[in-house]
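>>> sequence and predicted model, in that order:
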Amino acid sequence: MFSKLFGKSKEKAKVATPEIMGLRIGGSFDIDPLLLRLSESELITDGCAPTHIIQAAGLVDMDGTFVFRFYTDDDAFLQVIAEGGKEEHNIIDVKLFHFYDTQDIPTQELWDDLLKNKIGQPSYQLLDHTFERVWTSAGTYHNPVHMCENTFDENGESSETDQFTMLFERPISSNNTESLFLSAEEKLEP
């Protein structure tokens, strides 16, 4: 009764989900079908859909650099990086990634080896292709970059994931590149 008198609601307050460039949960975006046809034979991913429906959205705040991720119905995510703010004019990079493989890491020993010896190598071999690490380091090995992503789904539920990441690329035709994003993820349960 008092909550009605003082305007308090039992419903959860609606949380603002990540949005940029008109991208949002429930929205969609298109990739030029001609571009897909021309480059698909060079890519590891095949059968990419030209239209993607956004089913979840995530945001990482890296001290003023914001990583937006829009997870789609095509086992992909569009990553938009904005530096210095969350507005369209702050965007410095946009990449579409398709999930290639997911592996369970069953022991602490394997987890430690992955983070200390594998993810940050200078190059990464996938199928018959060699990807070179994009992020530079003074040494041969680059420690994975930590990101804490807050992700929202279509139902308004959110989760937080710690990610230890590395970016690799390889050249393809027309001065384009194919990117490979490695991420070791853990979700700490309360």
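Thanks, I have it.
>>> when you work out contacts or count neighbours from here on, use the C-alpha atoms and nothing else.
Fine.
>>> list the buried residues in the strand ranked longest in the chain.
Longest strand in the chain by number of residues (criterion: DSSP state E): strand 158-171. Across strand 158-171, burial judged by 16 or more other CA atoms under 10 Å covers 160-170.
>>> so V134 sits against F168, correct?
Yes. Taking contacts as CA atoms under 8 Å, V134 lies within contact range of F168: 5.2 Å.
>>> any idea which of the buried residues of strand 158-171 is closest to N90?
Nearest to N90 out of the buried residues of strand 158-171 is L167 (CA to CA; 20.7 Å).
>>> quick check: which element contains the closest residue in space to the closest one that isn't next to it in sequence?
Computed as CA to CA, 6 or more residues apart in numbering, the closest residue to L167 that is not its neighbour in sequence is F181, at 4.7 Å. Assigned by DSSP states H and E, F181 belongs to strand 177-186.
>>> ok, structure two:
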Amino acid sequence: MFDRLFGRRSGSAEPELPAIRNITIGRTVVLDPLAWRRFGGALLFPFDSDTLQIVAQGVVQLDGGGFIHRFYTDEDVMFQAVTNDRAGQDVTDVTIFAPWESKYPTGRGERPAWRERLTARTFTDEGLPEYSRAWFGDEAERQDPVTFWEDLHDDRDGIVDRRIFQTCMLYARTVEGDGRELLLAIDQETEAGEVSFEIMLGMALELGEFRA
């Protein structure tokens, strides 16, 4: 999904958040539910609605150019668009992810162990099948995960309300009917030092499978 490394955003905030294909805070995204229902019960993707009410927006600037725009609901469903420009006129990739599980480390060794899992060729967890590494291919036994800062906004004034540092890896598995389910495994830490481990399941969308 991402072909470039991520980097921490630098410089001052833009005066206003961009709307990506008319999507921004306060808007409703209407999805084509056949995008995933056509695969029947093959997907574990924990989402079965045709609308998203956007309440927060995240922006990541890629180290080598380009941007990631993320749009969140109250239920932490994440609609994501990768673009070549901040204004979002050139969209290259669209995905939707829903939370599967959140974990909060309580012991000293839990975080190093979790991060080690993000380097592996495959990923699985309780109740999940095996997913293969989608970023960088699965040839190498180990691969460093991707890291980046995400600037999060609760309104459209362009002022960053909070920032989260994320270390993550994308995995995928093939399902019946020529489908592909994505798994995003994340280690995230707020600026206040709060850490959580996140597993999200999702899928890619075509540009004609949503509107706002």
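Yep, it's here. Nothing here was measured: the structure is a model prediction, and the numbers come from that model.
>>> corresponding residues in structure 2 for the longest strand of structure 1?
The alignment of strand 158-171 of structure 1 onto structure 2 (TM-score structural alignment) spans residues 161-174.
>>> got a list of contacts for the matching stretch?
Residues outside stretch 161-174 of structure 2 that contact it (CA atoms under 8 Å, 6 or more residues apart in numbering) are 115, 118-119, 122-123, 130-135, 145-154, 180-191.
>>> which position in structure 2 aligns with the residue nearest to L167 of structure 1?
Using TM-score structural alignment, F181 of structure 1 sits opposite L184 in structure 2.
>>> and the helices in structure 1, which stretches?
Assigned helices in structure 1, in chain order: 2-5, 33-39, 108-113 (criterion: DSSP state H).
>>> need the ones you listed in CSV with distance to T102 of structure 1, can you?
Listed next are these as CSV, based on distance: least, CA to CA, whole Å:
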stretch, distance to T102 of structure 1
helix 2-5, 47
helix 33-39, 24
helix 108-113, 14
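>>> dump these to JSON lines, plus mean neighbour count.
Listed next are the helices of structure 1 as JSON lines, based on neighbours: other CA atoms under 10 Å:
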{"stretch": "helix 2-5", "mean neighbour count": "8"}
{"stretch": "helix 33-39", "mean neighbour count": "12"}
{"stretch": "helix 108-113", "mean neighbour count": "11"}
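>>> of those, which is nearest H89 of structure 1?
Of those, nearest to H89 of structure 1 by CA to CA is helix 33-39, at 24.9 Å.
>>> F131 of structure 1 maps to what in structure 2?
Per TM-score structural alignment, F131 of structure 1 is aligned with Y131.
>>> that match and R180 touch, don't they?
No. In this structure Y131 of structure 2 lies outside contact range of R180 using CA under 8 Å: 10.3 Å.
>>> ok, now which ones touch E178 of structure 1?
Contacts for E178 of structure 1 (CA under 8 Å, 6+ apart) come out as 43, 169-172.
>>> and the two most separated of those?
L43 and E169 (11.5 Å).
>>> for F77 of structure 1, give its distance to Y100 of structure 1.
12 Å (CA to CA, to the nearest Å).
>>> ok, now T65 of structure 1?
26 Å.
>>> also F70 of structure 1?
Between F70 of structure 1 and Y100 of structure 1 the computed distance is 17 Å (CA to CA).
>>> and these two? which has more neighbours close in?
F70 (28 against 11; other CA atoms under 10 Å).
>>> now that one: how far from I105 of structure 1?
25 Å.
>>> what of F164 of structure 1?
Going from F164 of structure 1 to I105 of structure 1 by CA to CA gives 13 Å.
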